[in-house]
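> The amino acid sequence is not available; the structure is as follows:
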């Protein structure tokens, strides 16, 4: 029997035809996704569900989806899909992360032009019968300095377009290496330098704990007088209230926003201010982009349903069914090792080396590599998955290498991940015990035996008496319960490390109290996805 797919949102007829041409039975009901009761009634008939943003794939829907194998989202955002519930149900969730890059980059450039020449206000004035040439004095882009925060896929396209406009481009991105910056023709700078020099600032980063409010009141006040701010990335990257005050004071010359901290944005501090251009999250809203992502999702879903090939999956590694039982714990280990290093590294990564020893070297190393690299990259960009992570690393000039070796130690097999930056190398090793649980077994060359938990805290210090007591007392006095406490040292009196598995995320003030003791070289809270 041919696989059967339901298209419950408005995909193009061309995309629907792809399913038919591949021999897949497809029902095209573009308004069904808005009716959750009807969707729940019929979803049990289908092997695949192709959607945009209108269809909500909830646990209730998934509970009725007895045949469903794959959900394909035409676009990058999957907030309308309960991925945890889908994983429990055994349903793969795919997206199309690269289909709207050019469209979003072009929208940022368009917003920059609109703000530079006050086009929306001038158009409204002219159509109102006024002729106010002197009121709408603009500025040229040629020769101006563009500060790009985030030089990944979309940011890189913006850099290229801006250079074509004869702008000087400076970029801040923790993952941007010097070699990659040189190839892009941009100057790699620190954030404070960018804020001080840029005539225009455009943001192209995901919303993470590291990037949230990156243009805070404090940082906005560091900007050059007359700067113009463009945000077509994510709401929450800019303190909108602080920006509004700086526009009113005349320090900021204008702003172009496509995204807002609260959406739909029916009101906002920026609305109604002079030389502020706002659009309703139109970054991906072009005919070409919508067609591209629709065609991509149809091809990806067809490939999976007909051949088992997995592309751009958010909740499943690219491994065969036979490999899955053995690979699962090792993939989770590789992800944890990468995540540890990703959370510990705040400078551009030049290279990643992954060492496989013993039984680990006999597994599907491509999948393990993807898991380790994804663990590193998603600490900075949570939208990265196992498929897109190697591409994202390559685009940033990160060299990935693999070393295999026969069993060389007490463990049947282990994985060691090392990253290289301009200033240092950082490594961590781990293994999978017979119970199937990943363990950290070596950090910075120091042997340990640490269970991995969702909330952990890592410290380094010179080996000295009393450190255990300080850690335990500080945690206890602040209501943080320790589930597991692991110690290691290079030698008596040498460098020592501690890794604490705690019941909940360690509050920032507790981290601050440990740092204030002056006894620790590093105090770093860590989070791991152990589900």
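That came in fine, so what should we check first? The structure presented is a predicted model; accordingly, all values stated were derived computationally and were not measured. Numbers count the residues shown, from 1 in each chain.
> going forward, measure contacts between C-alpha atoms and count neighbours the same way
Will do.
> Pull out the buried residues from stretch 119-138.
Under the neighbour-count criterion of 16 or more other CA atoms under 10 Å, stretch 119-138 has 119, 121-122, 125 buried.
> of all those residues, which comes closest to residue 180?
Proximity of these to residue 180 (CA to CA) peaks at residue 119, which lies at 34.9 Å.
> Residue 350 versus that closest one, what's the distance?
42 Å (CA to CA, to the nearest Å).
> cool, and residue 290?
35 Å.
> what do you get for residue 455?
Using CA to CA, residue 455 is found at 28 Å from residue 350.
> from the buried residues of stretch 119-138, which ones fall inside helices?
Among the buried residues of stretch 119-138, the members found in helices (DSSP state H) are 119, 121-122, 125.
> Which pair of the residues you listed spans the longest distance?
119 and 125 (9.8 Å).
> Which parts of the stretch 401-531 of the chain are strands?
413-421, 425-432, 438-443, 446-451, 455-462, 482-489, 495-502, 522-527 (DSSP state E, counting those that start in this stretch).
> Quick check: which of those strands is nearest to residue 88?
Among the strands of the stretch 401-531 of the chain, if distance is taken as CA to CA, the winner is strand 438-443, at 20.2 Å.
> how many degrees apart are that closest one and strand 413-421 in direction?
Angle, strand 438-443 to strand 413-421, by axes from the mean of the first three to the mean of the last three CA atoms, to 10 degrees: 50 degrees.
> Just confirm residue 305 contacts residue 2, I think it does.
No: in this structure residue 305 lies outside contact range of residue 2 using CA atoms under 8 Å: 9.2 Å.
> These two: who's more crowded?
Higher neighbour count among residue 305 and residue 2: residue 305, with 19 against 12, using other CA atoms under 10 Å.
> any idea how far residue 95 is from that one?
From residue 305 to residue 95 the distance is 15 Å (CA to CA).
> Kindly report the same for residue 402.
Counting by CA to CA - residue 402 and residue 95 are separated by 28 Å.
> Would you mind telling me which of the two has more residues around it?
The neighbour count for residue 402 versus residue 95, taken as other CA under 10 Å, is higher for residue 95 (26 against 13).
> Now do the contacts for the more buried one.
By CA atoms under 8 Å, 6 or more residues apart in numbering, residue 95 lies in contact with 72-78, 297, 312-314.
> run the last query once more with 10 Å
For residue 95, the contacting residues are 50-52, 71-78, 293, 296-297, 300-301, 311-314, by CA atoms under 10 Å, 6 or more residues apart in numbering.
> again with residue 140
Residues counted as contacts of residue 140 (CA under 10 Å, 6+ apart) are 113, 116-117, 165, 167.
> neighbour-wise, which of these leads?
That'd be residue 116 among the contacts of residue 140, by other CA under 10 Å, with 22 neighbours.
> try this one next to it:
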């Protein structure tokens, strides 16, 4: 019996035909996604669901999806899919991360031109018959400095186009290596330098805890007078209220926004201000991009449903069904090792070295390596997956190497992950116990035995009496309950580490109190996806 796919959003006829040509029974209902009750009523009939942004795949929808095996989003963003619920249900979530990069980059360049020459306002004035030629004095882009925040796929294209316009390009991206910056022909700078030097600032980063309000009121105040700000990435990267005030004062000369903190944006502090260009999230809205992602999603879904091949999956490694039972816990371990390193590392990564020892060395190492690299990169970009992680690492000039060796210690197998930056090397090792649970067994060369939980706290200090008591008392005083407490040290009186598994996210108040004790060299709350 042929697999059955529901297309519940607008997808091109060419893409729908791909399903048919591949032998998939496709049901094309482009308006069904807007009716959540009807979707919940019929979803149980289908093996696959192809969507854009209109369909909201909620926990309720997934509860009714008894036969669903894969959800594929024609586009990058998957905020409209409950990925945790999908994972629990055993449903693969795919996206098409590379289909609309050029279109989005071009929109950012177009918005930069529009705000530099006040094109929308000049057009409206001319349509009104006013001919206010002297009112709309613009600025050239040539020889201006463009500050690019985020030099990944889309940001990299913007850098290239801007250099073609003879702009000076400075880029801030913690994961951009100097070698990659040199190859791109851009100057790698810290955020503070970018803010003070840039005539135009454009953002190309995902919305994470690290990037939320990256252009805060404080940072916007550091920009040079007359700067123009462009955001075609994600709403929430800029403090829109603070930007509006700086536009009114004249410190910021203009802004161009395609995305907003709240969407659909029917009201916003930026609306109605002079020389502010706003578009309704059109970054990927070209016929070419829409066609590209539609064709990709049809091919990816067909491949999976017919052959089991997994491409651009956000919640599943690229492994065969036979490998999955054995490799599953090791893939989870590799992801946890990477997540630890990623959350601990702020500076650009030059190299990632992975050692596979014992039984794990005979497994599907490319999948394990992808899981480890994805774990590292996801701390900066949650949209990274097992397929895109090596590509992104390569684009950023990160060298990835693997070594395999026969059993050399007390464990049947283990994985050791080492990351190299200009400042330091950081390493962590782990294994999978007989119960199938991943464990951390070594950090910075110090042996430990740590259970991995969703919320953790990592500290380092000199090994001296009273540290454990101070740590426990401070946590108790902040109402933080410890589920598991693991210690390790190099030698008596040497360097010591603690890794605590706690019941809830570590509050900022606690980290501040721990710093105030003066006892700890490092204090780092950590999060792990243990689902």
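Nice, I can see it. This structure is a prediction, so every number in the text was calculated from the model and none was measured.
> which one among the ones in helices among the buried residues of stretch 119-138 of structure 1 gets closest to residue 489 of structure 1?
Using CA to CA, those come closest to residue 489 of structure 1 at residue 119, 63.3 Å.
> if we can go back for a sec, for residue 119 and residue 125 of structure 1, list the residues in contact with both.
Residues touching both residue 119 of structure 1 and residue 125 (CA under 10 Å, 6+ apart) are residue 136.
> Please name the nearest non-neighbouring residue to the most centrally placed residue in structure 2.
Among the residues of structure 2, the one closest to the centroid is residue 381, at 1.8 Å (CA atoms, centre = their mean). Counting by CA to CA, 6 or more residues apart in numbering, residue 381 of structure 2 lies nearest to residue 206, which is 6.0 Å off, once chain neighbours are set aside.
> I'd like to know how many residues surround the one you found.
Neighbours of residue 206 of structure 2 (other CA under 10 Å): 20.
> contacting residues around it?
Contact analysis of residue 206 of structure 2 by CA under 10 Å, 6+ apart lists 77, 150, 212, 233-237, 380-383.
> By how much does the helix or strand harbouring residue 367 of structure 1 deviate from structure 2 on average?
Take DSSP states H and E as the rule and residue 367 of structure 1 turns out to sit in helix 365-377. Overlaying structure 2 shows helix 365-377 of structure 1 at a mean distance of 0.6 Å from the equivalent residues (mean CA distance after the TM-score superposition for structure 1).
> packing partners for the helix or strand that that helix is followed by?
Using DSSP H and E, the next helix or strand after helix 365-377 of structure 1 towards the C-terminus is helix 388-395. Using 3 or more CA pairs under 10 Å, 6 or more residues apart in numbering; DSSP states H and E as the contact test, the elements touching helix 388-395 of structure 1 are helix 153-164, strand 349-358, helix 365-377, strand 399-405.
> try it again with 7 Å
Other elements packing on helix 388-395 of structure 1 under the criterion 3 or more CA pairs under 7 Å, 6 or more residues apart in numbering; DSSP states H and E are helix 365-377.
> Can you mark which positions in the helix it packs on are buried?
For helix 365-377 of structure 1, the neighbour count (16+ other CA under 10 Å) marks 365, 367-377 as buried.
> Considering those, which is situated nearest to residue 137 of structure 1?
Looking across the buried residues of helix 365-377 of structure 1 and measuring by CA to CA, the closest to residue 137 of structure 1 is residue 377, at 43.4 Å.
> OK, contacts around the closest one?
Neighbour list for residue 377 of structure 1: 342, 384, 389 [criterion: CA atoms under 7 Å, 6 or more residues apart in numbering].
> Out of the contacts of residue 95 of structure 1, list just those in strands.
Among the contacts of residue 95 of structure 1, DSSP state E puts 50-51, 71-73 in strands.
> Just send these back as JSON lines, with neighbour count too.
Formatted as JSON lines, these follow (neighbours: other CA atoms under 10 Å):
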{"residue": "50", "neighbour count": "27"}
{"residue": "51", "neighbour count": "28"}
{"residue": "71", "neighbour count": "25"}
{"residue": "72", "neighbour count": "27"}
{"residue": "73", "neighbour count": "28"}
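> so which two of these are the farthest from each other?
51 and 71 (7.5 Å).
> Please, where are all the strands along the stretch 101-250 of structure 2?
Going by DSSP E, counting those that start in this stretch, the stretch 101-250 of structure 2 shows strands at 145-149, 168-172, 187-188, 200-203, 227-231.
> how far is stretch 511-522 of structure 1 from where the chain is centred?
Relative to its parent chain, stretch 511-522 of structure 1 has a centroid offset of 29 Å by CA atoms, centre = their mean, to the nearest Å.
> One more: stretch 362-380 of structure 1?
15 Å.
> Repeat that for stretch 341-357 of structure 2.
Stretch 341-357 of structure 2 sits 17 Å away from the centroid of its parent chain (CA atoms, centre = their mean).
> cool, stretch 91-99 of structure 2 as well?
In terms of CA atoms, centre = their mean, the centre of stretch 91-99 of structure 2 is found 13 Å from the chain centre.
> buried sites along the longest helix anywhere in structure 1?
The longest helix of structure 1 (DSSP H) is helix 321-344. By 16+ other CA under 10 Å, the buried positions in helix 321-344 of structure 1 come out as 324, 327, 329-344.
> Over to stretch 56-66 of structure 1?
56-59, 61-62, 64-65.
> now swap in stretch 266-278 of structure 1 and tell me
For stretch 266-278 of structure 1, burial by neighbour count (16+ other CA under 10 Å) applies to 270, 274-278.
> What's the end-to-end length of that stretch?
Distance between the two ends of stretch 266-278 of structure 1: 11 Å, counting by CA to CA.
> Contacts for it next, please.
Counting by CA under 7 Å, 6+ apart, residues outside stretch 266-278 of structure 1 touching it are 115, 118, 240-241, 244, 254-258.
> from these, which two are the most distant?
118 and 241, at 21.3 Å, using CA to CA across these.
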